[in-house]
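S.K.: with the input below, show me the fold.
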Amino acid sequence: MAYEEIFELNGEKIKTTVTYYPKDILNHLSSFLLPSINHQTKLIGFDAEWLVHYHSPKCATIQLCDGNSCLIIQLNCFESNHSDLEKHEARKSLVNFLNLPNITFVGVGIKENLARLEKHYGIGCKNAVELGPLAATVMNMPQLSLCGVDELAFVVNGFDLQDHRPVTLSYDYADYRLSKELVKVATVNVYSYHKIGVKLLTRTCKCCYR
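M.R.: As a prediction, this is how the structure comes out:
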């Protein structure tokens, strides 16, 4: 079944749900759809991890974060533990969610991740924003275009993520129950994507993103 971890990041408590059960996935996606402040466009951090063995094209996890809670979908476990009908319904709901016109998805390497997901799973997204180029444009700092999450979080938000990354950690997302340390790393990344996106996009328009 699903399990939850709670992390404190930059003074905020973030609840992360880890699951490969279709019902849990659907329930959490529904929670992301609750009205935002002033009913304005929502921003969701997006990330994906891929199995590292033998250069497998299989996706291990998909991470989503709205700034208050995170969802880690164990796609590799999901694919091997449910009926074709259950998988079809859950995948259809995920695809529909990723293509909602009132949600913007942001991340580092998001375009590459989505291209791979569409190729191997038919999971696409029409409203995705790459944070590096966005930061380079908004902050007039071209060097940010190719930066990773650590650099972007520090420059854009003043967050130092190094304290949240264990020195020794096997980045293998294949286990049915991910370690708390691995869940934290995934949460830190996708939460930071959301916060970076909020800061950048509020500088480009007058409306407020959550």
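
S.K.: rest of the way, CA atoms for contacts and neighbours
M.R.: Will do.

S.K.: which element is the closest residue in space to residue 5 that isn't next to it in sequence on?
M.R.: Spatial nearest neighbour of residue 5, chain neighbours left out: residue 16 (5.3 Å); criterion: Cα to Cα, 6 or more residues apart in numbering. In this assignment (DSSP states H and E), residue 16 forms part of strand 12-19.

S.K.: can you point out the buried residues in the following helix or strand past that strand?
M.R.: Using DSSP H and E, the helix or strand that follows strand 12-19 in sequence is helix 22-32. Residues 22, 24, 25, 26, 29, 32 are the ones in helix 22-32 that count as buried (16 or more other Cα atoms under 10 Å).

S.K.: ok, now how distant is the fifth one from residue 135?
M.R.: Which is residue 29. Here residue 29 is placed at a distance of 28 Å from residue 135 (Cα to Cα, to the nearest Å).

S.K.: can you map out the strands along the protein?
M.R.: Assigned by DSSP state E, the chain shows strands spanning 3-9, 12-19, 42-50, 59-65, 69-73, 103-107, 128-130.

S.K.: in JSON lines, list the ones you listed along with distance to residue 93 and mean neighbour count.
M.R.: Listed next are the strands of the chain as JSON lines, based on distance: least, Cα to Cα, whole Å; neighbours: other Cα atoms under 10 Å:
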{"stretch": "strand 3-9", "distance to residue 93": "21", "mean neighbour count": "14"}
{"stretch": "strand 12-19", "distance to residue 93": "15", "mean neighbour count": "19"}
{"stretch": "strand 42-50", "distance to residue 93": "16", "mean neighbour count": "24"}
{"stretch": "strand 59-65", "distance to residue 93": "14", "mean neighbour count": "24"}
{"stretch": "strand 69-73", "distance to residue 93": "13", "mean neighbour count": "24"}
{"stretch": "strand 103-107", "distance to residue 93": "15", "mean neighbour count": "24"}
{"stretch": "strand 128-130", "distance to residue 93": "17", "mean neighbour count": "19"}
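
S.K.: also this sequence, please, to line up against the first:
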Amino acid sequence: MSAVEPCILVVEDEPAQREVLVYNLEAQGFRVAAAENGDEALLLAAEENPDLILLDWMLPEVSGIEVCRRLRSRSETRGIPVIMLSARSEEVDRVRGLETGADDYIVKPFSLAELIARIKGLLRRTRPASMGAVLEFEDIRLDGETHRVTRGGRQVQLGPTEFRLLSALMERPGRVWSREKILDRVWGRDIYVDTRTVDVHVGRLRKALKAEGEEDPIRTVRGAGYSLG
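M.R.: Model prediction:
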């Protein structure tokens, strides 16, 4: 599986339900991490930096509502989309979940097809290239479905790694990516790659994007990493 595929953290204390969610998400091509309680969820959210969290409300000890509140209070996790899963169907419960910081609220029992559709809808906003969307930044255009990149109308030839690197940069223009974050997003946590490899591929991407007379769109932030624009 490509390392650029979105990672979803499933937080569910019921083993059977957790296994069903993990199985179906992996069948859809997602990378999946799983937690069975709130403390483990908070730890994995910080370690794995998932692209989306499926969060059960009724967790032992630390509730899903409290987990969501803590996620939103921490700078490193506050931007991760959260879909709350709950058997609570009253309007007051939906409102409480959304006001705590959940991006969506799904009542149990739910349709897996609907859940997958909701996940993909959120990811189209947060990880558009991985969902086949077209991204544009100044005169650079990236088509996530056809894997074509152009700049100023000319076609840019990129290898798979450079394409994934540009996808990440274009999804968050202006964000400074550390080498470690780039490694997680482009190569994945399961593959060991030296951080200096990032510099090599950034150099290749710069060379491909920068024809004669064109400005370098990638900014090096000393001691921090790289940014597009």
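
S.K.: can you give me the TM-score here?
M.R.: The TM-score (TM-score structural alignment, normalised by the length of the first structure) is 0.37; 112 aligned residues with a Cα RMSD of 4.4 Å.

S.K.: out of the strands of the first structure, which is closest to residue 189 of the first structure?
M.R.: Shortest distance between residue 189 of the first structure and the strands of the first structure, using Cα to Cα, is found for strand 42-50: 7.8 Å.

S.K.: quick one: the helices in the second structure, in order.
M.R.: Along the second structure, counting by DSSP state H, helices occupy 15-27, 38-48, 64-73, 91-100, 112-126, 160-171, 179-182, 195-209.

S.K.: spit out the contact partners of residue 29 of the first structure.
M.R.: With contact set as Cα atoms under 8 Å, 6 or more residues apart in numbering, residue 29 of the first structure has these partners: 94, 97.

S.K.: now the helices for the first structure?
M.R.: Using DSSP H, helices in the first structure cover 22-32, 75-81, 84-98, 110-121, 131-138, 149-152, 180-202.

S.K.: wait, which of those is closest to residue 45 of the first structure?
M.R.: With Cα to Cα as the measure, helix 180-202 is the member of those nearest residue 45 of the first structure (4.4 Å).

S.K.: what are the buried residues along that closest one?
M.R.: Buried residues in helix 180-202 of the first structure (16+ other Cα under 10 Å): 182-201.

S.K.: what sits against residue 25 of the first structure?
M.R.: By Cα under 8 Å, 6+ apart, the residues touching residue 25 of the first structure are 19, 71, 73, 90.

S.K.: the second one reaches residue 47, doesn't it?
M.R.: Read that as residue 71 of the first structure. No. Residue 71 of the first structure is beyond contact range of residue 47, at 10.5 Å (criterion: Cα atoms under 8 Å).

S.K.: tell me, what's touching the two both at once?
M.R.: In contact with both residue 71 of the first structure and residue 47: 63, 64, using Cα under 8 Å, 6+ apart.

S.K.: what is the strand holding residue 16 of the first structure packed up against?
M.R.: strand 3-9, strand 69-73 (3 or more Cα pairs under 8 Å, 6 or more residues apart in numbering; DSSP states H and E).

S.K.: of these, which is nearest residue 149 of the first structure?
M.R.: strand 3-9 (14.8 Å).

S.K.: start to end distance for stretch 93-107 of the second structure?
M.R.: 10 Å.

S.K.: stretch 121-133 of the first structure now?
M.R.: 27 Å.

S.K.: burial of residue 116 of the first structure, as a residue count?
M.R.: 19 (other Cα atoms under 10 Å).

S.K.: need the strands of the first structure in a markdown table with distance to residue 113 of the first structure, can you?
M.R.: Listed next are these as a markdown table, based on distance: least, Cα to Cα, whole Å:
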| stretch | distance to residue 113 of the first structure |
| --- | --- |
| strand 3-9 | 25 |
| strand 12-19 | 19 |
| strand 42-50 | 6 |
| strand 59-65 | 9 |
| strand 69-73 | 14 |
| strand 103-107 | 10 |
| strand 128-130 | 11 |
